[in-house]
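> Next come a sequence and a model predicted from it.
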Amino acid sequence: MVPTLWNDNNQYRRTVLKTMQWLTMLAGICFICINIVKNQWPLAIIEMVAVAFTLAFARARDRTRHLARWTLVYLCLVFLCILLGIWQTRFATGQFIWMPLIPMLAYLLMGKRTGTLLTAAFVLPGLALFLALEWQSNNTLAHGTAISNIALSVLLAWMLSYVYESNREAVVSELQRTAERDPLTGLHNRLHLESVFQQLKVNEKVPYIAMLLVDIDLFKHINDQFGHTAGDEVLRATAKQLRACTRRNDWLFRVGGEEFCVLLPAMASGQAAELAEQLRLRLSASPVAIKGRDIDATISVGLSNWPLDGEQFHDIYQVADTRLYRAKKQGRNQVVAL
């Protein structure tokens, strides 16, 4: 599951699509008129279909949950119009100014993987047909030069589009990783805690969600007595124990200085309380060794459950926080689940 924070990383593509759709409809109407006058009905009909689909896509663009599918069909129609237009003119050299648009739009709107497949599906057949027809011409030298120029320009556009999209995806991936992770512990940070909770709620395979709020006891005392370096090691050790006690599909967050949150999908309150107790025992039995000294650290845990303790995220969080406060007030180093 991808957190909502990064789930809609195609917003910039929606913006590009808005401009592209207007240009497509305006250019399409012009070309339809021209091709009807020239009696080129096959191309005019394909262009009518492309314009009609573009209009429908423009109406659905901002609300559809299947943007990639709509975009794929849209690009296939546009690229088909380009190739059919070149074929109708018997692959006249001037028509090939449209060919470099194929890789540019494919990578910009579909990403690296699908963009590569889409480009190959339209560019390679187009170049192959152009090569086959041009090679039959008598003026071999002149047409050979034209073929080389066209092929190189299209392949250069393809290569540059691929490199650009590869670098863009790598940068975005690194920015996402940096933004969503706590640099000290490697756990998720609080930034998308609520969005993950909301996604889990709508999953039909998740009838309930347990939430643990975990707080390191007397953490300020650890920092004051042993230094912030020791405090950092205690935080890392706590995160390590959290990973060891939870499942792969559980979500771990560092939500404050010494506070952590754990979301346990499809785990009943009783099981979650047992897991929290196991975590508490493991931490209390595992002093953190720093420069030859053992630092004892314990935790207090507050537990809540969706939907038993409320329907909304802030309700569940508030219940867990209240129970965590009670665990602290009752002497720390304990789990409060009710």
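Done, it's in.
> Only C-alpha atoms from now on, for both contacts and neighbour counts.
Noted.
> What ranges does the stretch 151-300 of the chain have for its helices?
Secondary structure of the stretch 151-300 of the chain, counting by DSSP state H, counting those that start in this stretch: helices at 193-201, 219-226, 228-245, 269-284.
> can you pull the contacts of Ala304?
Ala isn't right for residue 304; it's Ser. 210-212, 269, 316-317, 319-320, 337-338 (Cα atoms under 8 Å, 6 or more residues apart in numbering).
> would CSV of those with neighbour count and distance to Leu281 be doable?
Listed next are these as CSV, based on neighbours: other Cα atoms under 10 Å; distance: Cα to Cα, whole Å:
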residue, neighbour count, distance to Leu281
Ala210, 26, 19
Met211, 26, 19
Leu212, 29, 15
Ser269, 21, 18
Ile316, 22, 25
Tyr317, 23, 24
Val319, 21, 23
Ala320, 27, 20
Ala337, 20, 16
Leu338, 12, 19
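> nearest to Val288, of these?
Using Cα to Cα, Leu212 is the member of the contacts of Ser304 that sits closest to Val288, with 22.4 Å.
> let's bring in a second one:
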Amino acid sequence: MAGRPVYQPGEGGVEGRPTRLQMFHAVPLVMAKPHWHAQVEVNFIARGAVHYRMHTHEISLGTGQICLFWGGLPHQMDDLTDDAIYAGAHLPLIHFFRLKLPEAVPRRLMQGATLVTGSTDASDQHNFERWNRYARSGDPVKAQHAVDELLLRLERVRFEPYDLVPAQPRSAPCEEGDQQSTRKVGRMCDYIADNFLNDIDSIDIAGAAELHPKYAMAIFKRATRMTINEYVSLLRLSYAQALLLRDDANVLRVAMESGFGSLSAFNKLFRKVAGMSPSDFRRDADSLPQPRRGRRPPARSGLAAGPGAALPSWPPNS
């Protein structure tokens, strides 16, 4: 890595607003340490090769491969070739929960697995560049079109060969110091991913990592810049937003299915985070033109747009 630019994640290693969708087509940078972000990450290797150090495994990807993984667990691009270019997106969970993937895939991704496919072609080279251009155009119609096309492209993996790495779930290796805390936070995220639709609290979550609740809350907040309750609420709310986009959605039923104990609690949090009621969210979605894939989310979903260089270095300093 001598003489190679290095990206230094911010304190705690977590980046970006959970509701913010970012697309990129970039020259990647080696990361000095793992980082986190509460979105699902899509990477397409347009040229060269990269190596990732994930929460429970390592993986190398070459030209033409796509990977999909949950960014809420620590991950690090720790090596790459000098000619590497990659493209993709950080997808808010509302988009992830809309994806029609094979039944086992979403659960495995939330547990820390990486989906990898080499079933790509020349159209992917063109499309990922175009989706990034549309997302940064400042035109909300183009930006939404890019999102819809990307989601359809990801759903296509169910028709083609793909791998989940590791092949079977396994625990992260035990490490010392700050890495030990990272491992503990990862175990808490694992537990939350498996149980966020159930009635769980910080005591349950801390117990999954064999920690005292106060210590668990402290290291979780330091690592993710969110409290444990905020993180659980984020997953529940994102899941609820995806359910509300269905034709047969009922607000009370969605609240219950999303892990909220009452309709009033659901409405209060929804207004706080989304700036509107669940009913208004549904009404806004109904008033928008319908893309081929079904209902689209409201424009308030946080899509990043604006001018940018064709090949900026990534990640951004955020």
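That came in fine, so what should we check first? Predicted model, so just to flag it, every value in this text is computed and none were measured.
> quick one: TM-score?
Here the TM-score for the pair of chains, by TM-score structural alignment, normalised by the length of the second structure, is 0.23; 100 aligned residues with a Cα RMSD of 4.5 Å.
> Could you name the helices and strands sitting against whichever strand or helix holds Ser181 of the second structure?
Ser181 of the second structure belongs to helix 177-195 when assigned by DSSP states H and E. Applying 3 or more Cα pairs under 8 Å, 6 or more residues apart in numbering; DSSP states H and E, we find helix 177-195 of the second structure packed against helix 104-110, helix 202-208, helix 213-224.
> Any chance of these in TSV with distance to Arg133 of the second structure and mean neighbour count as columns?
Formatted as TSV, those follow (distance: least, Cα to Cα, whole Å; neighbours: other Cα atoms under 10 Å):
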stretch	distance to Arg133 of the second structure	mean neighbour count
helix 104-110	28	17
helix 202-208	41	18
helix 213-224	30	18
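> Switch these over to TSV; also include distance to Leu237 of the second structure.
Formatted as TSV, these follow (distance: least, Cα to Cα, whole Å):
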stretch	distance to Leu237 of the second structure
helix 104-110	16
helix 202-208	18
helix 213-224	18
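> out of these, nearest to Val42 of the second structure?
Within those, the stretch nearest Val42 of the second structure is helix 104-110; the backing value is 11.8 Å (Cα to Cα).
> dump the residue contacts of Val185 of the second structure.
Applying Cα under 8 Å, 6+ apart to Val185 of the second structure gives the contacts 209, 216, 219-220, 223.
> Between the residues you listed, which sits nearest Lys272 of the second structure?
Phe220 (22.1 Å).
> I'd like the distance between Ala58 of the first structure and Cys261 of the first structure.
41 Å (Cα to Cα, to the nearest Å).
> the more surrounded of these two?
Legend: neighbour count by other Cα atoms under 10 Å for Ala58 of the first structure and Cys261, higher for Cys261 (26 against 18).
> Buried residues, stretch 222-238 of the second structure. List them.
Residues 222-228, 231-238 are the ones in stretch 222-238 of the second structure that count as buried (16 or more other Cα atoms under 10 Å).
> Now, those residues that are in helices?
The helices, defined by DSSP state H, take in 222-224, 228, 231-238 from those.
> need the strands for the first structure, in chain order.
188-189, 209-216, 251-254, 259-265, 288-290, 293-295, 299-306, 335-336 (DSSP state E).
> most tightly surrounded among the ones you listed?
The highest mean neighbour count among these, using mean count of other Cα atoms under 10 Å, belongs to strand 299-306: a mean of 28.
> Which one of the contacts of Val185 of the second structure is nearest to Tyr134 of the second structure?
Distances from Tyr134 of the second structure to the contacts of Val185 of the second structure, taken by Cα to Cα, are shortest for Ala223, at 32.7 Å.
> separation between the closest one and Cys67 of the second structure?
Taking Cα to Cα, one finds Ala223 of the second structure at 24 Å from Cys67 of the second structure.
> Same check on Phe44 of the second structure?
Distance from Phe44 of the second structure to Cys67 of the second structure, counting by Cα to Cα: 7 Å.
> picking up where we left off before, identify whichever of the helices of the stretch 151-300 of the first structure lies nearest to Leu72 of the first structure.
It's helix 193-201; of the helices of the stretch 151-300 of the first structure, that one is closest to Leu72 of the first structure (Cα to Cα) at 26.2 Å.
> Who are the packing partners of that closest one?
The contact analysis (3+ Cα pairs under 8 Å, 6+ apart) places helix 193-201 of the first structure against helix 4-7, helix 313-329.
> among those helices, which is the most enclosed?
Counting by mean count of other Cα under 10 Å, helix 313-329 has the highest mean neighbour count of these, with a mean of 19.
> how distant is that one from the center of its chain?
Remark: helix 313-329 of the first structure is offset 32 Å from the chain centroid, using Cα atoms, centre = their mean, to the nearest Å.
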